[in-house]
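Trainee: sequence first, predicted model second:
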Amino acid sequence: MSLRIVVCVKYVPDATGDRHFAEDLTLDRDDVDGLLSELDEYAVEQALQIAEECRRGDDEAEITVLTVGPEDAKDALRKALSMGADKAVHVEDDDLHGTDALGTSLVLARAVEKTGYDLVICGMASTDGTMGVLPAILAERLGVPQVTLLSEVSVEDGTVKGRRDGDTATEHLEAALPAVVSVTDQSGEARYPSFKGIMAAKKKPVTSWDLSDLDIEAEEVGLESAWTKVDGAEERPARTAGTIVKDEGEGGKQLAAFLAGQKFI
């Protein structure tokens, strides 16, 4: 048995950075550092664990990490490769600028089909958009089952199995391969890349495709074709100085009055 795993990852802006919009109200990526979405690290980790389990049983497994994004998105791929993935695919095209989740799902679906797959693993959401809808849309485009929001996942005898933990119940789910799954941040701590892994990642293959390689027309993606876009934005007001209570014997009363005025008490 040979298991082909594709992990969809996203290059996102650093949440701790100072982010700004460009003139077209998309994120100005030149103005902020980027990195592999933390929630996608859990997807890479689960792919690695599934592949390791296959190899212990004398089966073969190959992990491909896939991203859609600008030139710097290769940094996200290198992080995943240094964790232990085998190869990477980067879809980059100027006409992708401003593409929303629906357009991105089309690009990912075509790339996944071209790569070849048995199992697609995604994070539960991206840390920038936090929509969480892409795994389901991707499964629909591929015409395969989806098993989403899993805190535990495994593959056995051509079936993917997982556990989904809700507020009031736990569900045990399974689907025949090929399938799409997404995993939560409760699925297991992602490993840190070792020095050996970081050095090995530099030699692993990274394939680059554009829209023409995937038979996608520019009119099908991009900001003008997006179903969701930002209509307006304004700078957040500067923080004002807080209220200072000087305790000269009446500090407690002043503090209580302030809290009451703010309806905290």
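Mentor: Arrived safely.

Trainee: only C-alpha atoms from now on, for both contacts and neighbour counts.
Mentor: Fine.

Trainee: now residue 138: closest residue in space that isn't a chain neighbour?
Mentor: residue 105 (5.3 Å; C-alpha to C-alpha, 6 or more residues apart in numbering).

Trainee: what helices or strands is the helix or strand encompassing the one you found leaning on?
Mentor: Residue 105 belongs to helix 101-115 when assigned by DSSP states H and E. For helix 101-115, the packing partners by 3 or more C-alpha pairs under 8 Å, 6 or more residues apart in numbering; DSSP states H and E come out as strand 60-68, helix 134-142.

Trainee: put this next to the previous one:
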Amino acid sequence: MNKTDEANQTAAVLDGHQIWSAMRRLSFDGIGTVVSGSNTGLVQMDDLADRAPQFAAFFIAPNREKVLKMVQMTTYRIPNCDGTINRTGCYDLKLTDVMTGFWPSENGAMPPDEPVCGFRGQRCSYTVEIAVGATVLALIMLILLLWLLRRHCQTRALNKMPWRLFSDDFRLIDEEAARSLLSIGSSNTKLSNQSIGGSKKHAILGVNTHATYRRFIQKQPLKFNREDMVLLTAVKDAIHDNINPFLGMAFNDKEEM
């Protein structure tokens, strides 16, 4: 309309074909605001009096708030083109890279051409890491070795069977022999009237240790596992004034019964 008025063609404002022809291939600056201080840029009309589009490609990273403009798409007029004939706007898009060296990292920078430590790690020293790893490995091996040594010493101590009594270590006596020893008043045996009599069976362990025992029939060779030996050793070591001490156990470890 303004272009038609500038030509002093008052009657042309009523002629749609003339206005449409004046709009073809028209270019003007977009309207801006004082507050924003910006405008819509250059407005170009194509050969069919439609606005030629302007596009841009942006990259939106999921871990960043800033939007990166990658490509600017501007329109340019195709020479020797008539829109009324081919029914096109006679415009095409020109792509211009705004950002070069783009990489989808946090800062958008491309990775270096060569790693910081080199392709073979020749630029970095791993002495500290190797020393720490070797120290930790040595500590683990030392702890394992100490545990195995402690286990071996415990096994050796258990295999000695401190609670086992051999046939030469004790002498079984009946009630008559026990009473005769009491009547003699032997100072070499620790017998008392309370311990003589009843259903208890008596034995002399060592030189002068009086003990009572229980006798069982052994039908097969006895095999003690680790748990059994740990239990018997703990019972052997249990000493208190209010309990009778466990002196030991005698058994036949051979095949003949």
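Mentor: Yep, it's here. None of these values were measured; they are calculated from a predicted model.

Trainee: after superposition, what's the TM-score here?
Mentor: After superposition, the two chains reach a TM-score (TM-score structural alignment, normalised by the length of the second structure) of 0.16; 71 aligned residues with a C-alpha RMSD of 6.1 Å.

Trainee: tabulate the helices and strands packed on helix 101-115 of the first structure (CSV), appending distance to residue 183 of the first structure and mean neighbour count.
Mentor: CSV is the format used below for those (distance: least, C-alpha to C-alpha, whole Å; neighbours: other C-alpha atoms under 10 Å):
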stretch, distance to residue 183 of the first structure, mean neighbour count
strand 60-68, 15, 23
helix 134-142, 10, 20
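
Trainee: now render these as TSV, adding distance to residue 171 of the first structure.
Mentor: Output for these, formatted as TSV (distance: least, C-alpha to C-alpha, whole Å):
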stretch	distance to residue 171 of the first structure
strand 60-68	27
helix 134-142	18
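
Trainee: which element, helix or strand, includes residue 200 of the first structure?
Mentor: helix 195-201.

Trainee: tell me what that helix is packed against?
Mentor: On a contact count with 3+ C-alpha pairs under 8 Å, 6+ apart, helix 195-201 of the first structure meets helix 74-83.

Trainee: now the element after the helix it packs on, going C-ward?
Mentor: strand 87-91.

Trainee: what comes up buried for that following strand?
Mentor: Residues 87-91 are the ones in strand 87-91 of the first structure that count as buried (16 or more other C-alpha atoms under 10 Å).

Trainee: so it versus helix 74-83, what angle?
Mentor: 170 degrees (axes from the mean of the first three to the mean of the last three C-alpha atoms, to 10 degrees).

Trainee: what angle do strand 87-91 of the first structure and strand 60-68 make?
Mentor: Using the same axes, to 10 degrees: strand 87-91 of the first structure against strand 60-68 is 20 degrees.

Trainee: show me what strand 87-91 of the first structure is packed against.
Mentor: strand 60-68, helix 74-83, strand 206-209.

Trainee: buried set for the longest one?
Mentor: By neighbour count, and taking 16+ other C-alpha under 10 Å as the criterion, the buried residues in helix 74-83 of the first structure are 74, 76-83.

Trainee: dump the residues you listed to a markdown table, plus distance to residue 258 of the first structure.
Mentor: Output for those, formatted as a markdown table (distance: C-alpha to C-alpha, whole Å):
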| residue | distance to residue 258 of the first structure |
| --- | --- |
| 74 | 51 |
| 76 | 47 |
| 77 | 51 |
| 78 | 52 |
| 79 | 49 |
| 80 | 50 |
| 81 | 54 |
| 82 | 53 |
| 83 | 51 |
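
Trainee: ok, which pair from those residues is furthest apart?
Mentor: 74 and 83 (14.2 Å; C-alpha to C-alpha).

Trainee: hang on, the earlier thing: report the buried residues of the helix holding residue 200 of the first structure.
Mentor: 197-198, 200-201.

Trainee: circling back to that earlier point, thought the residue nearest to residue 138 of the first structure was touching residue 137?
Mentor: Yes. At 6.5 Å, residue 105 of the first structure and residue 137 qualify as touching, with contact defined as C-alpha atoms under 8 Å.

Trainee: remind me, longest strand of the second structure?
Mentor: strand 68-77 (DSSP state E).

Trainee: just checking, what packs against that strand?
Mentor: Packed against strand 68-77 of the second structure by the contact rule (3+ C-alpha pairs under 8 Å, 6+ apart) you find strand 55-59, strand 91-97.
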